[in-house]
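Colleague: Coordinates for the following, if possible.
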Amino acid sequence: MRYAPKFDQHEFRCPAPHYRISMGGKKLLYAYIRKNASSTFRAYINQKTHPKYLLDPKNILKKLMSMDLKNRNHIDGNMKYFRHSWSKTVKGDSYDAIIFVYRDPLERLLSTFKNKFIDDIYASGIQRNFEELTGCEAEQATFTSFVEYTYNDFSRLNPHVTPQKSALWELNYTPIKLSHLNKVMREITDLEQTDSFFGSKRNASEKSVDWYEDGYDPGPLYNTSVCDLRVIAKEGRALPITNFISNEIRDKLRSRYAQDYEMIAQIEAQNDIRRHISAGGIAIAQSGEHFPANLGLRARGVAPRPQDLSLRLHLARGAGGVAGLGGQDRVDHLGDLAGQRS
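Modeller: Prediction:
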């Protein structure tokens, strides 16, 4: 499944660093998007020390003085030598896969708020940015005020809260949903075990608890200040995700991150089509009737959805190119058609 982003003339863009990764004999190019398993990929990349990092005069001196190379795991430390410059052409056969990880924008923003404000982990940059743009101290921030903060011009915001799509280059990506990361990395690399890196979260919020303890329900938390949320957390109480969300917040974020929601809808529509095809839901007839009505869903007793009907029409227009293809090639081609036409 592929996704090639297209950008409107006035669409915000902030191209993220991309890094070369070797895994299971496969060459990958990875788009670094914060709060989308970026700490996991950073840890994987920094397993290997690049020779140029060791030969940096500043690092040689520190080593001779037995000083700790504190910036080794920073994106401007060892990692920068694995970076693929945006100005360089990415040839089609240079990598086995070009990947990025995506997640629901609301989930990502809430994860950022918990990790950087409540847990206060490596948070000085985003907290300072929040205070400068809102005039509110970070300890007095609420999730509601954090959502309002994102309504500043994207170019002024910390990269943890800029749109995920804005980080992408105009390449043909293999998108990976965060919740499927370990499974997809196993498929891409043909490695049986990827659990040590991709099987668990790194830098996850320590207090992102989704259950109530001892029947305690803290009630709505979206207008509760960070300092009060820390008190609740220190008492061992839960901070359930659902308690941070109101209909107003959900609607605001759907509007603010429309480009991400549109991107995710396109990606997941392709996934739906691939599943239907793999399950035998689409029969390509020799008679020229390429797609039975409603993607073959009625035949399997599944009620068609409006988006299924729309995708069927898009696919029907490009069905001519499908004839002669078989098996996985047909699945890939149909998925590509869906992405191009949605």
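Colleague: switch to C-alpha atoms for all contacts and neighbour counts from now on
Modeller: OK.
Colleague: Next secondary structure after the helix or strand containing residue 309?
Modeller: Assigned by DSSP states H and E, residue 309 falls within helix 306-317. Next helix or strand after helix 306-317 toward the C-terminus (DSSP H and E): helix 327-341.
Colleague: So which bits of that next one are buried?
Modeller: Buried residues in helix 327-341, counted by 16 or more other C-alpha atoms under 10 Å: 330, 331, 332, 333, 334, 335, 336, 337, 338, 339, 340.
Colleague: One more, so I can put them side by side:
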Amino acid sequence: MFDNRTLINKVGLSGLQKRFDDYRGQGRQHFAINVGDQRLGYCYIRKNACSSFKRMFLDLAPAKYERRTDERPIDFMRRHHLMTESDLAQCDRLVLVYRDPVQRIMSMFRNKFIAVNGAVDIHRNFERLEERQADEITFRYFVERYLQRDFHQVDRHVQPQSVHLRRAVYTDVIPVKKLHEGMTEVLGPEIADRYFQRPVNRTSDIELRHVAGASELPLAQVRQVFEEQGFMPDNESFLPADLKGRLKARYASDYGMIERFRKSSKRKSRAQVGQ
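Modeller: Below you'll find the model as predicted:
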């Protein structure tokens, strides 16, 4: 369990906090759905197993919710499952999935910039801001230029996980590496096995190899190797110490958030032992 409410919420001024958060774009995308006899709330964060959740929402949506031709899963969810304040109050469980910030960026870069899977929005944003074609740049350029821009400018795929959270009490905070285990506890083994046992993302099983100086290679060259030989550079190849340090510093808010999760989990464990 993790309480992300502020003191403003707790003294009864939630409306004021919400106006402030809405202005900053904090916690906009939460969705709710009935799964069996439970009302499930979900915090949508790109690159945090969101494809598995989207598949579940599509499959378990009421039959009256017809999906439009060529409608993206996320747009279907926005039309029919977007969480309201009353939904939040009615949810039996509110789920938040998180991952290490550097690992999240690496997964995004492989998926959106090397495999170019569902990458139209982020490429459009990147090329508008940088005034360069994505295949011209290196990973170092991506980290040192694009990711250093104001987070309100860049695509949501690379915004910190912390900005996605609402001022709410999350009943289940699950690291992505323990997704199946966590969702089994939330929804039971049948649903968890069906939707959360294996990653849906098509780049999750791609072979990774050491490639000397990968962070300095033009993206077009990295793509060509992937298309012709089927592998991508591993994290160590992309992340010399200075770039890894830049990423950790840039996503310091997420590392702080994860530390808060851990402290909350420890307090809960101590309380359970003392019962």
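Colleague: Determine which two of the buried residues of helix 327-341 of structure 1 are furthest apart.
Modeller: 330 and 340 (15.2 Å; C-alpha to C-alpha).
Colleague: Show the contacting residues for the aligned partner of residue 45 of structure 2 in structure 1.
Modeller: Under the alignment (TM-score structural alignment), residue 45 of structure 2 pairs with residue 33 of structure 1. Listed by C-alpha atoms under 8 Å, 6 or more residues apart in numbering, the contact set of residue 33 of structure 1 reads 16, 100, 101, 160, 164, 167.
Colleague: Likewise for residue 132 of structure 2?
Modeller: Shown in contact with residue 132 of structure 2 (C-alpha under 8 Å, 6+ apart): residue 126.
Colleague: if I look at the counterpart of it in structure 1, how far off is residue 230 of structure 1?
Modeller: Mapped onto structure 1 by TM-score structural alignment, residue 132 of structure 2 lines up with residue 136. Going from residue 136 of structure 1 to residue 230 of structure 1 by C-alpha to C-alpha, to the nearest Å gives 17 Å.
Colleague: now swap in residue 45 of structure 1 and tell me
Modeller: Remark: distance between residue 45 of structure 1 and residue 230 of structure 1 (C-alpha to C-alpha) = 33 Å.
Colleague: With residue 222 of structure 1 instead?
Modeller: Applying C-alpha to C-alpha, the value for residue 222 of structure 1 to residue 230 of structure 1 is 14 Å.
Colleague: Which helix or which strand is home to residue 74 of structure 2?
Modeller: helix 73-80.
Colleague: What residues of that helix count as buried?
Modeller: By 16+ other C-alpha under 10 Å, the buried positions in helix 73-80 of structure 2 come out as 73, 74, 76, 77, 80.
Colleague: Superposed on structure 1, what's the mean shift for that helix?
Modeller: With mean C-alpha distance after the TM-score superposition for structure 1, helix 73-80 of structure 2 departs from structure 1 by a mean of 2.7 Å once superposed.
Colleague: For the equivalent of residue 156 of structure 2 over in structure 1, grab the count of nearby residues.
Modeller: Under the alignment (TM-score structural alignment), residue 156 of structure 2 pairs with residue 159 of structure 1. Neighbourhood size, residue 159 of structure 1 [other C-alpha atoms under 10 Å]: 19.
Colleague: Is residue 159 of structure 1 in contact with residue 34, as I believe?
Modeller: Yes: Residue 159 of structure 1 is in contact with residue 34 according to C-alpha atoms under 8 Å; the separation is 7.0 Å.
Colleague: all helices for structure 1, in order.
Modeller: Along structure 1, the segments classed as helices by DSSP state H run 38-45, 51-55, 57-64, 105-113, 124-134, 143-149, 181-189, 195-198, 226-234, 247-256, 258-278, 306-317, 327-341.
Colleague: Kindly reformat those as CSV containing distance to residue 171 of structure 1.
Modeller: Output for the helices of structure 1, formatted as CSV (distance: least, C-alpha to C-alpha, whole Å):
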stretch, distance to residue 171 of structure 1
helix 38-45, 19
helix 51-55, 28
helix 57-64, 35
helix 105-113, 22
helix 124-134, 29
helix 143-149, 30
helix 181-189, 18
helix 195-198, 24
helix 226-234, 39
helix 247-256, 24
helix 258-278, 14
helix 306-317, 22
helix 327-341, 13
